[in-house]
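# Give me a model of this one.
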Amino acid sequence: MYNQSDAQPACDGCRTPLEQHLDRLEVLKVGLRNSFGIDFRTASRLVHDDDGEARSQRFHYLPEVFPFLESRVLSLGKKRRRAYESIKEQAVESFWKLYSDFQPMLQAVAESSGVDTDRLGPVLGRSLLLFDASRRTKFVTYLEKSLRESVKNLRGEVYARQLGLPLSAGRLVPQIQWVLQRASMQRGRQLSAEESDAVVIDFLTRHRAKFSRDSMRRIAEVIRCGRREVSLDVCHDWLEPSFGQGECVSGPGNDGWVEEQEEREFQLRQIHAAIERAGFDAEESCLVLQRLDLPHDQAHYERVASVVTSASLRKRATRLLVRLMAARYAPQAPRFGGLLRRTSSQAAAELRQGLAEFAVERGCQTAALAAELLNWMSLSTSVYRLSITQRGRVAEYLSGETGTALASESFQKLKAALIEQERLGFPCWNENASLSQ
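All right, here's what the predicted structure looks like:
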């Protein structure tokens, strides 16, 4: 798989594999444009729908264009035809090579956005046909932007179809949901029908896409009556780290007697309270809500996403989720919850003392408890899982052998894990650990 570093040649004058494949495609595209007048930006072909209706469609895959050129290729001289076939063969090979290599990116985008991977295949194919290296844009960046716009359109189609809205309004549904949820959070209750409609109409009035007054009232009514329930499935995966691990029980907030709607609203309020407790700014809040698949400021997210790669965005969102998880349960951890806003050097003494006190309560050595904690973190599938290198650094930090500094990412994971362990009664120290001591 390629990334931004693929644009960095190993030596002066060298071309990376990605650049070489793109060069092959560019040579063919220039030839098709100069010899046959084929410009993939505007060229199209006639296709027939299942009902037999004909319509014009842009080219998405390189081989689609060749059948339309056969008669014109035959009219070329022998020498020019041989050159064409050679360039064509190399370009097709490069096209399918890149198409295959970028499938993991397509799958990652599809999984994170909830769209079908098959719907994104044509986007990748067309990006390969339209990419222009002379614009000084990296192909990975160009593809990411194309995929983001396509996902927005595809999700807009789904919302438009489900709610009976025009496509232009369907594209705005996630943003409208964010505005409604923010208004509800500000009031501390669910919005009335009149309030909900007023919020939606105010948003549509300010938006650059123009709707008539009647259309805005209809959209507001459809959104109010047909709005999908906010799913907390993704949140549980991230914010219930001990679910399914050992004998742990989940913390407060999942009482069975609470009505489902009330429980959903309660959990959403808890998440937003945790965002405030963690001290996230508007950009950080937007990234973490998007990662949890909750309503968020879509326009703000797109501005942030437009200047970084998807990989960078995912890494940053994951680091923010570590902080969010710690903030979510900090009130349930009196010893370690107070360390939420502190650095590793500021918290070192208090953190080690708290761990020592828990060791005394469990009747074990502090080092043994720390070792079990590190085992738990290393085997965890949650946001605070430690790499081998991180584990070594955290072990040194907990022992106090190497001063009081610890890298921010590792320290955030340690705080999150300690808060999680405290609220559940330190399940990492189980009977097996006690017996092995």
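# For the rest of this, base every contact and every neighbour count on C-alpha atoms.
OK.
# Next SSE downstream of the helix or strand where T389 lies?
Remark: T389 resides in helix 388-399, with elements defined by DSSP states H and E. On the C-terminal side of helix 388-399, the nearest following helix or strand under DSSP H and E is helix 408-423.
# other SSEs contacting the helix or strand that contains R155?
In the assignment (DSSP H and E), R155 maps to helix 139-163. When contacts are defined as 3 or more CA pairs under 8 Å, 6 or more residues apart in numbering; DSSP states H and E, helix 139-163 sits against helix 117-130, helix 167-170, helix 213-226.
# run this one through as well so I can compare:
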Amino acid sequence: MSMTRDAGDGERQGRGTGESAIAAEVEIAHHSRLAWKAEQLRVWDLLQLVTPWLLLTVSTAVYFSRVLPVSGDRFRAEGVPVLGLVAVCVLWVLFGHTLPLRRRTLRPVPAGVFFVGLLALCVTLMTYSGIFLVFTIAGFFHAYLLRPWPLGVLGVLATSVALNGSAMRVWSGPTPDVLAEFILIVAVQTAAIGVGILLTARSEPEERKREELVERLEAALHENAGLHAQLVAQARESGVQDERQRLAGEIHDTLAQGLAGIITQLQAAERTARMRGETEEHVTRALRLARSSLTEARRSVRALAPRELGRAHLPDALRTLAERWSEEQGITAQVEVTGTREPLSPAIEVSLFRVAQESLTNVAKHAEATRAGVTLSYTGTEVLLDVRDDGRGFAKEDGAGFGLTSIRQRIRGVGGHVEVQSAPGEGTSVSARVPAIAPGGTTAENGVGR
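Sure thing, here's the model as predicted:
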């Protein structure tokens, strides 16, 4: 039975391992795609955070190092106001842009207010020096954060007008050619960046949802891993419990029965101690039972089939069992086999043999019978085993001993069921019905003689 269970477990484990490997590969590929997209989002978020600071730093450093003299009246007249405006820009970007983005609390209305103030600061700084055109480029990046997307395109247009208007000096009486060039540049720039805003507005929410989905999937995977570990632990505990129950049944069917027989024989030897030669016969039987019990104990440790089944198939093993039992107990026991013999799995044969063995032991211990019969019937899809005696029987409420409980559990473990019929003074019948499962694990339908 252990070998059959181990083979089935191995097959399921192999199949489960293959399916798990395929699922793992699919999960890794899907996770890689999502991770790549999530990485793109993280890069874009970082660019949004860093760009205003980088552009403000570069333009301020160039202005104070190259454009403005290090001292003199001009430094005081222009440098102090620019330095104040830069300080305002630092606070404006920090509280209106950086902190809301890091905390993910940026909302459409505050984003629009920040953009207007940013553009006003850029235009003011550009009146002092054209180098602050560099800082004005930050308006294009922030326009991507304006919602809905038409406001973003409008922000690109406003930034382009402010940037190119100052660069081309449109506000100081431009020529028609300069004005036409200005309009063309603004239009092309707005269209090019506006398309990016439109595409981002459509794709970014989906990407954000995918990123959240990945996080939820990872949490679910961690939870499933914990549940899987619990199931494995429960299955292991259940297997240990089943094995303990099986060993308890094996010990009861072998050692307990053998020792009970030894006690019976020794008690008989004690009662007939005055009869010369009779004591030697009972002692001989007790020694034979002791040796048999020792052999069965070693066999139970190795979880092998009964020794009778090791040398013969089930019908022959039942005949050997009945002959030895009749000889030891002095009670006539007959074995009858009906139907066409079918090859059965070792688990089925062991279970049926143990039912017969336990039933005959109960007959010897409790029934006070003069005859017993064992019938093994092959019906094609099922195998029936019936053990009956003409003993004193028992009431229904008395049929809950360990022996009958062990029989029911053993047969239930191979997909069968047991019926026990008895009444005081009418003998007892133990009937077991199991599926005719062949050694390969399939249900036998065509008989094969053995």
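# And the TM-score between these chains?
Comparison of the two superposed chains (TM-score structural alignment, normalised by the length of the first structure) gives a TM-score of 0.28, and 186 aligned residues with a CA RMSD of 6.6 Å.
# F141 of the second structure: neighbouring residues, count only.
20 (other CA atoms under 10 Å).
# do the same with T279 of the second structure
Neighbour count of T279 of the second structure, defined by other CA under 10 Å: 19.
# repeat for S300 of the second structure
For S300 of the second structure, using other CA under 10 Å, the count is 21.
# Also R314 of the first structure?
Counted with other CA under 10 Å, R314 of the first structure comes out at 15.
# Which helix or strand contains it?
Going by DSSP H and E, R314 of the first structure is in helix 310-329.
# Now do the buried residues in that helix.
310, 317-329 (16 or more other CA atoms under 10 Å).
# cool, stretch 358-369 of the first structure as well?
For stretch 358-369 of the first structure, by 16+ other CA under 10 Å, it's F358, A359, C364, T366, A368, L369.
# What is the most widely separated pair among these?
Within those, two members stand farthest from each other by CA to CA: F358 and A368, at 11.4 Å.
# And the helices in the stretch 201-350 of the second structure?
According to DSSP state H, counting those that start in this stretch, the stretch 201-350 of the second structure carries its helices in the segments 257-271, 278-301, 307-311, 314-329, 346-362.
# the inter-axis angle of the helix holding R155 of the first structure versus helix 117-130?
Calculated by axes from the mean of the first three to the mean of the last three CA atoms, to 10 degrees, helix 139-163 of the first structure forms an angle of 140 degrees with helix 117-130.
# out of the helices and strands packed on helix 139-163 of the first structure, which comes closest to Q107 of the first structure?
If we rank those by CA to CA, the stretch that ends up nearest is helix 117-130, at 5.9 Å.
# orientation of the helix holding T389 of the first structure relative to helix 408-423 in degrees?
Going by the same axes, to 10 degrees, helix 388-399 of the first structure makes 60 degrees with helix 408-423.
# now for helix 388-399 of the first structure, which elements pack on it?
Partner elements for helix 388-399 of the first structure (3+ CA pairs under 8 Å, 6+ apart): helix 366-379, helix 408-423.
# Please repeat the previous calculation with a cut-off of 10 Å.
Judged by 3 or more CA pairs under 10 Å, 6 or more residues apart in numbering; DSSP states H and E, the packing partners of helix 388-399 of the first structure are helix 344-362, helix 366-379, helix 408-423.
# Comparing those, which comes out most buried?
helix 408-423 (a mean of 23; mean count of other CA atoms under 10 Å).
# Quick one: name whatever helix or strand follows it.
Defined by DSSP H and E, the subsequent element after helix 408-423 of the first structure is helix 431-436.
# Just the buried positions in that next one, please.
For helix 431-436 of the first structure, it's none, nothing buried (16+ other CA under 10 Å).
# what do you get for stretch 109-126 of the first structure?
V109, A110, S113, V115, L120, G121, V123, L124, G125, R126.
# Can you show me the helices along the stretch 1-150 of the first structure?
Under DSSP H, counting those that start in this stretch, the stretch 1-150 of the first structure gives helices at 17-36, 70-74, 78-101, 103-113, 117-130, 139-163.
# Any chance of a markdown table for these, columns distance to L239 of the first structure?
Output for those, formatted as a markdown table (distance: least, CA to CA, whole Å):
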| stretch | distance to L239 of the first structure |
| --- | --- |
| helix 17-36 | 38 |
| helix 70-74 | 58 |
| helix 78-101 | 33 |
| helix 103-113 | 17 |
| helix 117-130 | 27 |
| helix 139-163 | 26 |
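# I am finished for the moment; much appreciated.
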